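>>> quick one, structure for this:
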Amino acid sequence: MQLDPELDLQLVRELNAPRELLYKCWTTPEHLVHWFVPKPHKVTHCSLDVRPGGACNTTFEVEGNLMENNGVYLEVIPNEKLVFTDGYTAGWKPAPEPFMTAIVTFEDLGGGRTRYTATARHRNPDTAKAHKDMGFYDGWGTVATQLETYAQGLKA
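Below is the predicted model:
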């Protein structure tokens, strides 16, 4: 995948958990609610229909404010790749104010380790800059650590 430095933000981490377990955490609402936003914020609702065109809906509570994030999956390769966007909602209805498309990949490194890559693609440089300024690297980095910790707890 060719990155555009004006439009794309990317986080790459090696996580100490198998990719199948990380994928399960990403695709199961009962798991996703535990790690998907930086604590102390939380996910208050999660509805996932993990297939191309299926809904990918979450609601976050951030400092007492509810933030809905509704979208659809564009591509699903079990245990390898998830692509979802808020550019559309279920039924391919265009969203009034799309923000980004996310591409998450899970590469098996052996020994129960995974190269985890999360890419946020934006429609224009201003949106990408706003996302970066909102704390993309710190926030998505914190979430990657929370994902790893949560997945390790499931292994036990």
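>>> every contact and neighbour count from this point should use C-alpha atoms.
Will do.
>>> residues of the longest helix seen in the chain that come out buried?
Ordering each helix of the chain by length in residues (DSSP state H) puts helix 136-155 first. Across helix 136-155, burial judged by 16 or more other Cα atoms under 10 Å covers 136, 140-148, 150-152.
>>> pick out the most distant pair among the residues you listed.
Comparing every pair within the buried residues of helix 136-155 by Cα to Cα identifies 136 and 152 as the most remote, at 23.9 Å.
>>> quick one: residue 155 from residue 24, how far?
Remark: distance between residue 155 and residue 24 (Cα to Cα, to the nearest Å) = 12 Å.
>>> ok, now residue 13?
Between residue 13 and residue 24 the distance, using Cα to Cα, works out to 18 Å.
>>> looking only at neighbour counts, state which of those two leads.
Set side by side, residue 13 and residue 24 show unequal neighbour counts under other Cα atoms under 10 Å, the larger going to residue 24 at 16 against 13.
>>> now for the more buried one: which residues touch it?
For residue 24, the contacting residues are 31, 79, taking Cα atoms under 8 Å, 6 or more residues apart in numbering as the criterion.
>>> to compare against the first, here's the next sequence to fold:
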Amino acid sequence: MSKNEIISSVENDRILVLERVFDAPRDLVFRMFKEPEHLKRWWGPKGWEVPVCNIDFRPGGVWHYCMKCVDQNQGQFYGMESWGKGVYKEIAEPETIVYNDYFSDAEGNINESMPSTLITMEFIDLGGKTKLVNRSEYASAEALKTVMDMGMLQGITETWNRLGELLESLK
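Here you go, the predicted structure:
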């Protein structure tokens, strides 16, 4: 696996597995997903920022955020807002975060017409580096196809590249 490379695979037609090694200790990588001040600096694809990021980091707690396109070169996406809501199911710091991920509106109401995802993130200590394994489980193959057609894989690649750059600057 080369630097910045994401390994992706699909299991059972509806589970997307993404893996990447970050050159940073596990505790630091985990913290990037836990604290709003960090998430605001890297979450979302290139050209997007996070003006709203509220986190209640505990099982049953909610992560509600807004991504906004601030890159005029992204044409029709410029100025667009995309709201999301996560509901934490399990947290085992610094090994695992499990949450249900939803598209939502600014008030946190779930958009039932869009696919929801059960996300399991595993942070594996590689002695100074961290392997992140992200399993996104969808209700059906069609739901997975919907988000893939929306460019989710490119978005997560850009997002994790931004995380990698932030981790490099913090070391």
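>>> quick one: TM-score?
Once the chains are laid over each other, their TM-score by TM-score structural alignment, normalised by the length of the first structure reads 0.86; 149 aligned residues with a Cα RMSD of 2.2 Å.
>>> which elements pack onto the strand ranked longest in the first structure?
For the first structure, the strand with the greatest residue count under DSSP state E is strand 65-77. The elements that strand 65-77 of the first structure packs onto, with contact taken as 3 or more Cα pairs under 8 Å, 6 or more residues apart in numbering; DSSP states H and E, are strand 55-62, strand 81-85, strand 88-89.
>>> repeat the analysis, applying 10 Å as the threshold.
The helices and strands touching strand 65-77 of the first structure, judged by 3 or more Cα pairs under 10 Å, 6 or more residues apart in numbering; DSSP states H and E, are strand 42-48, strand 55-62, strand 81-85, strand 88-89, strand 93-94, strand 101-110.
>>> need those strands in JSON lines with distance to residue 7 of the first structure and mean neighbour count, can you?
Converted to JSON lines, those look like this (distance: least, Cα to Cα, whole Å; neighbours: other Cα atoms under 10 Å):
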{"stretch": "strand 42-48", "distance to residue 7 of the first structure": "26", "mean neighbour count": "18"}
{"stretch": "strand 55-62", "distance to residue 7 of the first structure": "22", "mean neighbour count": "19"}
{"stretch": "strand 81-85", "distance to residue 7 of the first structure": "15", "mean neighbour count": "22"}
{"stretch": "strand 88-89", "distance to residue 7 of the first structure": "19", "mean neighbour count": "22"}
{"stretch": "strand 93-94", "distance to residue 7 of the first structure": "20", "mean neighbour count": "12"}
{"stretch": "strand 101-110", "distance to residue 7 of the first structure": "11", "mean neighbour count": "19"}
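>>> possible to save these as a markdown table with distance to residue 4 of the first structure?
Compiled in a markdown table, these are given as follows (distance: least, Cα to Cα, whole Å):
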| stretch | distance to residue 4 of the first structure |
| --- | --- |
| strand 42-48 | 29 |
| strand 55-62 | 25 |
| strand 81-85 | 17 |
| strand 88-89 | 22 |
| strand 93-94 | 24 |
| strand 101-110 | 13 |
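>>> isn't residue 88 of the second structure right up against residue 102?
No - using Cα atoms under 10 Å, residue 88 of the second structure makes no contact with residue 102, being 11.5 Å away.
>>> OK, contacts around residue 132 of the first structure?
Residue 132 of the first structure makes contact with 8, 9, 120, 126, 138, 139 under the criterion Cα atoms under 10 Å, 6 or more residues apart in numbering.
>>> residue 96 of the first structure: which of those residues is nearest?
Distance from residue 96 of the first structure was checked for each of the contacts of residue 132 of the first structure by Cα to Cα. The minimum falls on residue 126, at 17.1 Å.
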